[in-house]
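**Student:** generate a structure from the sequence data that follows.
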Amino acid sequence: MSAVFDSLPSLPSAATAASSAVIPITDATPKSASARCSNCAMRAVCMPADLTMSELTQLDSLIYSTRAVKRGETLYRRNDDFRSLYAVRTGSFKTVITDRDGGEQVTAFHLVGETLGLDGVCSGHYHSDAIALEDSSACIIPFRLLEGMCRQVPAMQHHVHRMMSTEIVRESAIMMLLGARTAEQRLAAFLLNLSTRMKLRGYSASEFYLRMTREEMGSYLGMKLETVSRMFSKFQRDGIVDTHGKQIRIVDFKRLEQV
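**Tutor:** Down below sits the predicted model:
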């Protein structure tokens, strides 16, 4: 899919801190009243569920702007100074690392409600490029203000801990998937993971549109494009999934889980 924060003085209020501590971002736009965390349909996915109204107001002041990113453009780049985390508000993103020879490796796909930028906490610089898979937007979460709110609101601190723990678990799962699974098993696990995440967001768990290309899936799963296409064809022949371009319908969950 977190207790490594330095201590900061308590903030007098989120509004005061927002005016003095946030570094301006020129391509960010303030949230409208209808786009605040307190009334966002995805709040339960990316924020603690048990915040009080007062804490939600503080959160609205902290996460005060969003950034729109066109398909193929970057939200942030490797080695950019780390200042903020980002929560996907609309659309989806991939994170990519590039080796010294220019080869790219997709490290994750991020859906609505998921957080990007955690890789910048340890060194003060992002370690990957975050690229929009479609026209998307992300809520900007200034990290210094988040640290202060974590000191004031235990539920928020626990939530950030869970985010970082989830990232560790995700990376461990990917290592196991790439190191000890067949191509068929890798693709099955990928589709089941997407299904679970779609269901969590209130979408269909059995039918969804893949925003990433098969080449990007192959990069993420350690497979060649031809192998990804061959596995999709096999699943279709076996009556496990039905594919029409990027539109996927899982026909037989039990058999996909058995794979």
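**Student:** please count neighbours and contacts with C-alpha atoms only from this point.
**Tutor:** OK.
**Student:** and for S20, the neighbour number?
**Tutor:** S20 has 8 neighbours, counted by other Cα atoms under 10 Å.
**Student:** should've said D80
**Tutor:** D80: 14 neighbours (other Cα under 10 Å).
**Student:** the strands in the stretch 151-259 of the chain, which residues?
**Tutor:** 207-209, 241-244, 247-250 (DSSP state E, counting those that start in this stretch).
**Student:** where do the helices sit along the protein?
**Tutor:** In the chain, the helices defined using DSSP state H lie at 14-21, 43-46, 53-62, 143-152, 154-180, 183-200, 214-221, 225-237, 253-258.
**Student:** what is the fourth one packed up against?
**Tutor:** What that stands for is helix 143-152. helix 14-21, helix 154-180 (3 or more Cα pairs under 8 Å, 6 or more residues apart in numbering; DSSP states H and E).
**Student:** second chain to compare with the first, below:
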Amino acid sequence: MLDLEIHDRLRIRKGQVLYRQGDALTSVYAIRSGTMKSHTSTEDGRVHVTGFHLQGDVIGLDSLDERRHASDATALEDTDVCVLPMDNLALMAARTPSLQNQLLRMTSREVKKDHAMMLTLGSMNAEERLAAFLLSMSERLSARGYSGSEFYLRMTREDIGNHLGIKLETVSRLLSKLMDQKLIHVRYRYVKLLDLAGLKALSQYRGEADRRMFAIVPACDCPEQDR
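**Tutor:** As a prediction, the model looks like this:
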């Protein structure tokens, strides 16, 4: 957890962009409530969804080396974020070795997540990728005190497919297949996992190393500021 004095909170409306790829890195952000996605764009207009971020995640850490944001961050629902100014972080990290270690661990987790996604995309077929994604969401929500067996997906099926390297129609077809196999139940964006063991066997999902992988930070008590 980050032991920081946080001064500002922003409300990001659904569909609104918090920062854009290439923007100067002035702050990182702790998600107090809500859900966001990060996505990159290539020069020819192709978009890739690089991650989904939940309550307690800190976003923007992937930009520390270049000091410019490596992706866009867009709210998937109305989202509150706490602002962690880089100048304050740098000053406090220099004075507090424990905070410096926390930041290094959190940055390391970002690298590990990237490597895990590369492994997932490179070694699994489409059905295995989707099953692993559902299990990962289940585990992340459970780590935050929510139900890991019944939840709403705040992202679209198109976003999920883009993130996993699967076509939209394939995502829909595979969700129906998993329902036919009595592994899940889906209604619109509501998902109920009926057979966790079966999903794990299908995807060979090993789960996150432990809950510390999620870099959860406590809810922050900071004054609200409209964006």
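**Student:** just to revisit the earlier point, identify whichever of the helices of structure 1 lies nearest to L85 of structure 1.
**Tutor:** helix 143-152 (6.3 Å; Cα to Cα).
**Student:** what's the mean gap between that closest one and the aligned bit of structure 2?
**Tutor:** Mean deviation of helix 143-152 of structure 1 relative to structure 2 after superposition (mean Cα distance after the TM-score superposition for structure 1): 1.7 Å.
**Student:** that helix aligns to what range in structure 2?
**Tutor:** Per the alignment by TM-score structural alignment, helix 143-152 of structure 1 matches residues 86-95 in structure 2.
**Student:** could you give me the buried positions within the matching stretch?
**Tutor:** In terms of neighbour count (16 or more other Cα atoms under 10 Å), stretch 86-95 of structure 2 has its buried residues at L89, A93.
**Student:** centre of the chain to that stretch, how far?
**Tutor:** 25 Å (Cα atoms, centre = their mean, to the nearest Å).
**Student:** follow-up on the earlier one: save the helices and strands packed on helix 143-152 of structure 1 as TSV, and put in distance to D238 of structure 1 too.
**Tutor:** Formatted as TSV, those follow (distance: least, Cα to Cα, whole Å):
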stretch	distance to D238 of structure 1
helix 14-21	55
helix 154-180	22
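**Student:** of all the ones you listed, which one is nearest I97 of structure 1?
**Tutor:** Comparing these under Cα to Cα, the one sitting nearest is helix 154-180, at 14.2 Å.
**Student:** and of the helices of structure 1, who's closest to H244 of structure 1?
**Tutor:** helix 225-237 (10.2 Å).
**Student:** in structure 2, what stretch matches the closest one?
**Tutor:** With TM-score structural alignment as the criterion, helix 225-237 of structure 1 aligns to 168-180.
**Student:** how big's the offset between the matching stretch and structure 1?
**Tutor:** Looks like 0.6 Å for stretch 168-180 of structure 2 (mean Cα distance after the TM-score superposition for structure 1).
**Student:** can you list the buried residues in that stretch?
**Tutor:** T170, V171, L174, L175, L178, M179.
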